[in-house]
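Asker: Mind looking at a prediction? Sequence and model below.
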Amino acid sequence: MQPLDYVWAGVLAFFQGPEAFSLLGVAIPIAVIMVAFGFFVGIVGGATPGLAGPFIMAVSLPILLSVFGFTPDALLPVMGFLVGVMKGSTVGGAVPAILFNTPGTPDAMLTTLDGYPMAKKGQAKKALRVAHFSSVTGDTFSDLVLFTCAPFLAILVESYLGFPEKAALIILSLSFVAAVVGDSPLKGLFSAALGLFVASIATGQDSYPRLTLDTGFLRDGVPLTTALLGVLILGEVLVSLEELFRRRRSTSEIAPEPVQGGDNSFTLRDRWRLMPYISVSAVIGTIVGALPGIGSTLAATLGYVTGHKMHKGKVPFGQGAPEGLAATEAANSSVSGANLIPVLSLGIPGNVGAVFLILAAESIGGFTPGPAVFRFSEGEVNQQAVIAFGLFTAMMFANILNWIVGGHLMRACGIMAKVPKHVLLPMVLLLTLTAIYVQETSFDAFYFAFALAVLGYVMRKLLIPTLPFVISMILAGNFESAIRQAFSVSGGDPFFLFSSPLSIGFLVAAVLVVVVLTRRKGAQASEEVREDVERSA
């Protein structure tokens, strides 16, 4: 089969897959329904402060696996739902940021700078339209780059990377994620090392269990999904409960929605005027998203700063400029597609959302993200390539839904921002524990979950980022496999990682990333301390 044949096969796999129901004699595929449902759930979750795409994906994955099972037919419906959530939550996060000055997701913080002032001027509807148009434009551009780059990058990786190079590349990825996430690269490295340690318990290719303390409790290791839910979700719940306990009652009330009386039209001329800001921010977000671990918050910041330098309009940035809102939303939305470039071409997750896509693929089987996905050989069909192009089709279908109904759903979900935390947190806790039990069907999983929830709580209190922990747990198996294979192929050479110029280059780059970013962040901290001293004097 030729590459274009795989593209067509992926489209057919999505639109002609297992039937959900029949409407007027037309079969409606279950994958299409799941993408649409995930998109709606994602918008609602993104519009609700305290919820976000990663939480919904984390809770939904075990439930989806129990419903669809572990057959190849489950891949596209389950991954399609997760893709829909990822895209919907990015759009929905702008709703409370604009209407109530309460960002639904962390990367929507910069959306409040111009979105909420527009709402106070009576232009809330226009602000929502600007946010939706910018978001879906940036997201579509990022997806097109993904579809174009991921197959070619995977082919290059498959051609030039052997076992030592792949092991060195994973080391570079872990060091990069650890160094760029959080305020301290050293804390990020500690988080990554801790994730590798937890993942190594009772796992690997040894004939005897490791680090189990000779107990039956640790015999099978720490369940991966339970560990991620405990650190990511339950740890955050504990922090939020502590805040509620201290305050007893929230002192910050959501401001009432401003009376709308301003100019809320969003004409074709307005869209054309915003296109330079959207285009630049989409490129920035795509580049940032293709780098593992950086995330959409930095992309939104860079997009906003760049847009501010370009701006020559009447309304200044920070006072309700549509250009500032467009630059921010285009940047953070264009990250979602680009984040899957390292996932599909290298098997390396770039953010938390990508982590759950990899978990879904590993749990169901039949699809292993990495260079082998886009291996086009004569004589046999690569089913993984068909699934990959089916996933691309699901992403484009979600974009079409976003263009058609996303804006209407955004405006309808504004009420979700008024859900109080003391009502939301018990629901989050119950859903998370339900998802853990559905996945493991054992009460032992709750012990793991609560232990890792405490770990997640302590990490947040010590300002240790959790993302390096999560990504290192995901990559631990591939890292050990690459190390063992490289060592075996080298004939037991202890310096096997230094056997090729490319692997040496990856290792040197890993050291440089940590050293350079450590010095830079240390210099920034010293400058902030100096400014504080001068200010107090």
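Answerer: Good, I have the coordinates. Residues are numbered from 1 along each chain as shown.

Asker: hey, let's count contacts and neighbours off CA atoms from now on
Answerer: Fine.

Asker: which stretch of helix or strand covers the residue nearest the centre of the chain?
Answerer: Among the residues of the chain, the one closest to the centroid is residue 353, at 3.0 Å (C-alpha atoms, centre = their mean). Secondary structure assignment for residue 353, by DSSP states H and E: helix 352-364.

Asker: now for that helix, which elements pack on it?
Answerer: With contacts taken as 3 or more C-alpha pairs under 8 Å, 6 or more residues apart in numbering; DSSP states H and E, helix 352-364 sits against helix 53-68, helix 75-92, helix 340-346, helix 467-489.

Asker: From the chain's centroid, how far away is the second one?
Answerer: Remark: helix 75-92 is offset 11 Å from the chain centroid, using C-alpha atoms, centre = their mean, to the nearest Å.

Asker: same deal with the third one?
Answerer: For helix 340-346, the distance between its averaged C-alpha position and the chain's averaged C-alpha position is 13 Å (C-alpha atoms, centre = their mean).

Asker: mind listing what residue 211 touches?
Answerer: Contacts for residue 211 (C-alpha atoms under 8 Å, 6 or more residues apart in numbering) come out as 200, 201, 202.

Asker: Looks to me like it is in a strand.
Answerer: No - Residue 211 is assigned coil when assessed by DSSP: H, G, I helix; E, B strand; the rest coil, not a strand.

Asker: want to compare, so here's the second one:
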Amino acid sequence: MMSPLEYIWAGVMAVIAGPAAFEIFGIGIPLTVLMVFGGFLLGVVGGATPGLAGPFLMAVSLPILLSIFGFTPDALLPVMGFLVGVMKGATVGGAVPAILFNTPGTPDAMMTTLDGYPMAQKGQAGKALRTAHFASVSGDTFSDLVLFTCAPFLAVIVEAYLGFGEKAALIVLSMAFIAAVVGASPLKGMIAAFLGLLIASIGTGEDFYARLSFGTDALADGVPMITAVMGVLILGEVLVAFENMWRQRRSNAVVKEPAQSGDNRLSWTERKALMPFIGISAVVGTIIGALPGIGSTLAATLGYATGDKMHKGPVKFGQGTPEGIAATEAANSAVSGSNLIPVLSLGIPGNVGAVFIILAAESIGGFNPGPTVFRFTASEVNPELVIAFGLFTAMMIANIFNWVIGGRIMAACGIMSKIPSHVLLPMVLLLTLTAIYAQETSFTAIYFALAFAVLGYLLRKLRIPTLPFVIAFILAGNLEHSFRQAFAVSGGDPWFLFKSPLSLVFLLLSAAVVIFFSRSKTPEAGRRAATERDL
């Protein structure tokens, strides 16, 4: 039996001593490290470009990566390393247009504009960018350390105390929580979740016949997951953006980067003064990120509000103070690590970025996120545990890249904010359809994707959140499998979910969550718009 330290070392070596991409003077450059670096660069550039957020880049990259690397277990770490790099790079890149042009590259950078843009107008754009970078990387690193510590212990506890019925009830609780907290209406969230379960059941399952296929061959094999996810999340957003572009006349004004003046460096004394704001916001973002479905926009809002209460400086929040940028960026970046806690320990994605980590694992095979990943077997080596620690290593390498070169790349990405929508949107549409075809190699997949694009468009027009739909679609197979196993183990008892006290607690919590958030939702338009835009 391998010890935990041996598993950790095996995961590290799988990354740094794995297959080499090429050699320089006889020294092999690890493929996974190179992929993390490439993903990080793409993420920073995409995050700095309004309209190209991290989820879109991950969605387009995944099918292309799968077509290149194939579906062997050796592809797991390079593919997931690239996606992790994109996720981390896009988080810091979103601050660039928010500070320079008052246009957040990502929804969670919206609060950064409150102090970042006023600082840029004062000639302190460089200091604002350095503050955003320092706070973002600090919060992200803290969140990753929490992930590495908590995910294995949570998975061990779940595996030890939860049976089939309890796991099924836990999935129900997770979907109820996501449906309740995402968007302005828990009822609309539940509608989206049920719609995802319904579509996921088409042509699939453990029966000997195709369900809900209407006798058509196209539906007999089920709906391809990548087409449903990318159609609803990406193509639906593209259609909405096209509509907005057509309704608004394109501005001919030239976007100019504000001139800098004075000392734009960030001294160690200033960094030390920012640490209390970064520390508190990192804790807030980590806690928010560990709860599935809430998202980084709320974390940024709470981090900013907490920092505002702590701030005693002469320049108030909202008037151009570095503390406001630090509080916001530390909170939204801290989400990126902790949101993988439910993914790796429970197999439950909590946000859009985590969805594509799950898709990569399911597409390639050999790694099934959930409690079994962190099982220390006595008879043989657990390869999934090695992959998990390899993924942790890739995340730390991405953090190192961010610490070393992230700030310089951010400063050079201001020009990306000047790309007009009428140029960017057709590129997004073409890249997405190309990626889907590269994954499925069938025009039927394109038809499915276009159908789900229309569905995603309608969901957004009706203000129905898309994230509950996507997560329910992904978890539908696990939910059905858990229900069937629990039903079989109980001897066919129709009340099997209510026999276990723990599963009963989960079900009661599901109802309580929906009722509580139904009563606590406010009609505040700004918060609703920000939350729905985060999807």
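Answerer: Ah, there it is. Model, not experiment: these values are computed from the prediction.

Asker: circling back to that earlier point, so how many other residues sit close to the residue nearest to the residue nearest to the centre of structure 1 when sequence neighbours are not counted?
Answerer: Closest residue to residue 353 of structure 1 apart from its sequence neighbours, by C-alpha to C-alpha, 6 or more residues apart in numbering: residue 54 at 5.5 Å. Residues lying near residue 54 of structure 1 (other C-alpha atoms under 10 Å) number 25.

Asker: Residue 54 of structure 1 contacts residue 355, doesn't it?
Answerer: No - with contact defined as C-alpha atoms under 8 Å, residue 54 of structure 1 and residue 355 do not form a contacting pair (9.1 Å).

Asker: Please point out which parts of the helix or strand residue 526 of structure 1 falls within sit buried.
Answerer: Taking DSSP H and E as the criterion, residue 526 of structure 1 maps to helix 501-536. Buried residues in helix 501-536 of structure 1, counted by 16 or more other C-alpha atoms under 10 Å: 502, 503, 504, 506, 507, 509, 510, 513, 514, 517, 518, 521.

Asker: What of stretch 433-443 of structure 2?
Answerer: 433, 434, 435, 436, 437, 438, 439, 440.

Asker: Equivalent analysis for stretch 188-208 of structure 1, please.
Answerer: Across stretch 188-208 of structure 1, burial judged by 16+ other C-alpha under 10 Å covers 188-196, 198-203.

Asker: Show me the contact partners of it.
Answerer: Everything outside stretch 188-208 of structure 1 that qualifies as a contact, by C-alpha under 8 Å, 6+ apart, is 174-175, 177-182, 209-212, 218-222, 224, 464-466, 468-473, 476-477, 480.

Asker: can you do 7 Å?
Answerer: The list of residues contacting stretch 188-208 of structure 1 from outside it, by C-alpha atoms under 7 Å, 6 or more residues apart in numbering, reads 174-175, 178-179, 181-182, 209-212, 218-222, 464-466, 468-470, 472-473, 476.

Asker: Then stretch 59-71 of structure 1?
Answerer: 74, 78, 360, 364, 431, 432, 435, 438, 439.

Asker: Kindly recompute the last result at 8 Å.
Answerer: By C-alpha under 8 Å, 6+ apart, stretch 59-71 of structure 1 touches 74, 78, 229, 356, 360, 363-365, 431-432, 435-436, 438-439.
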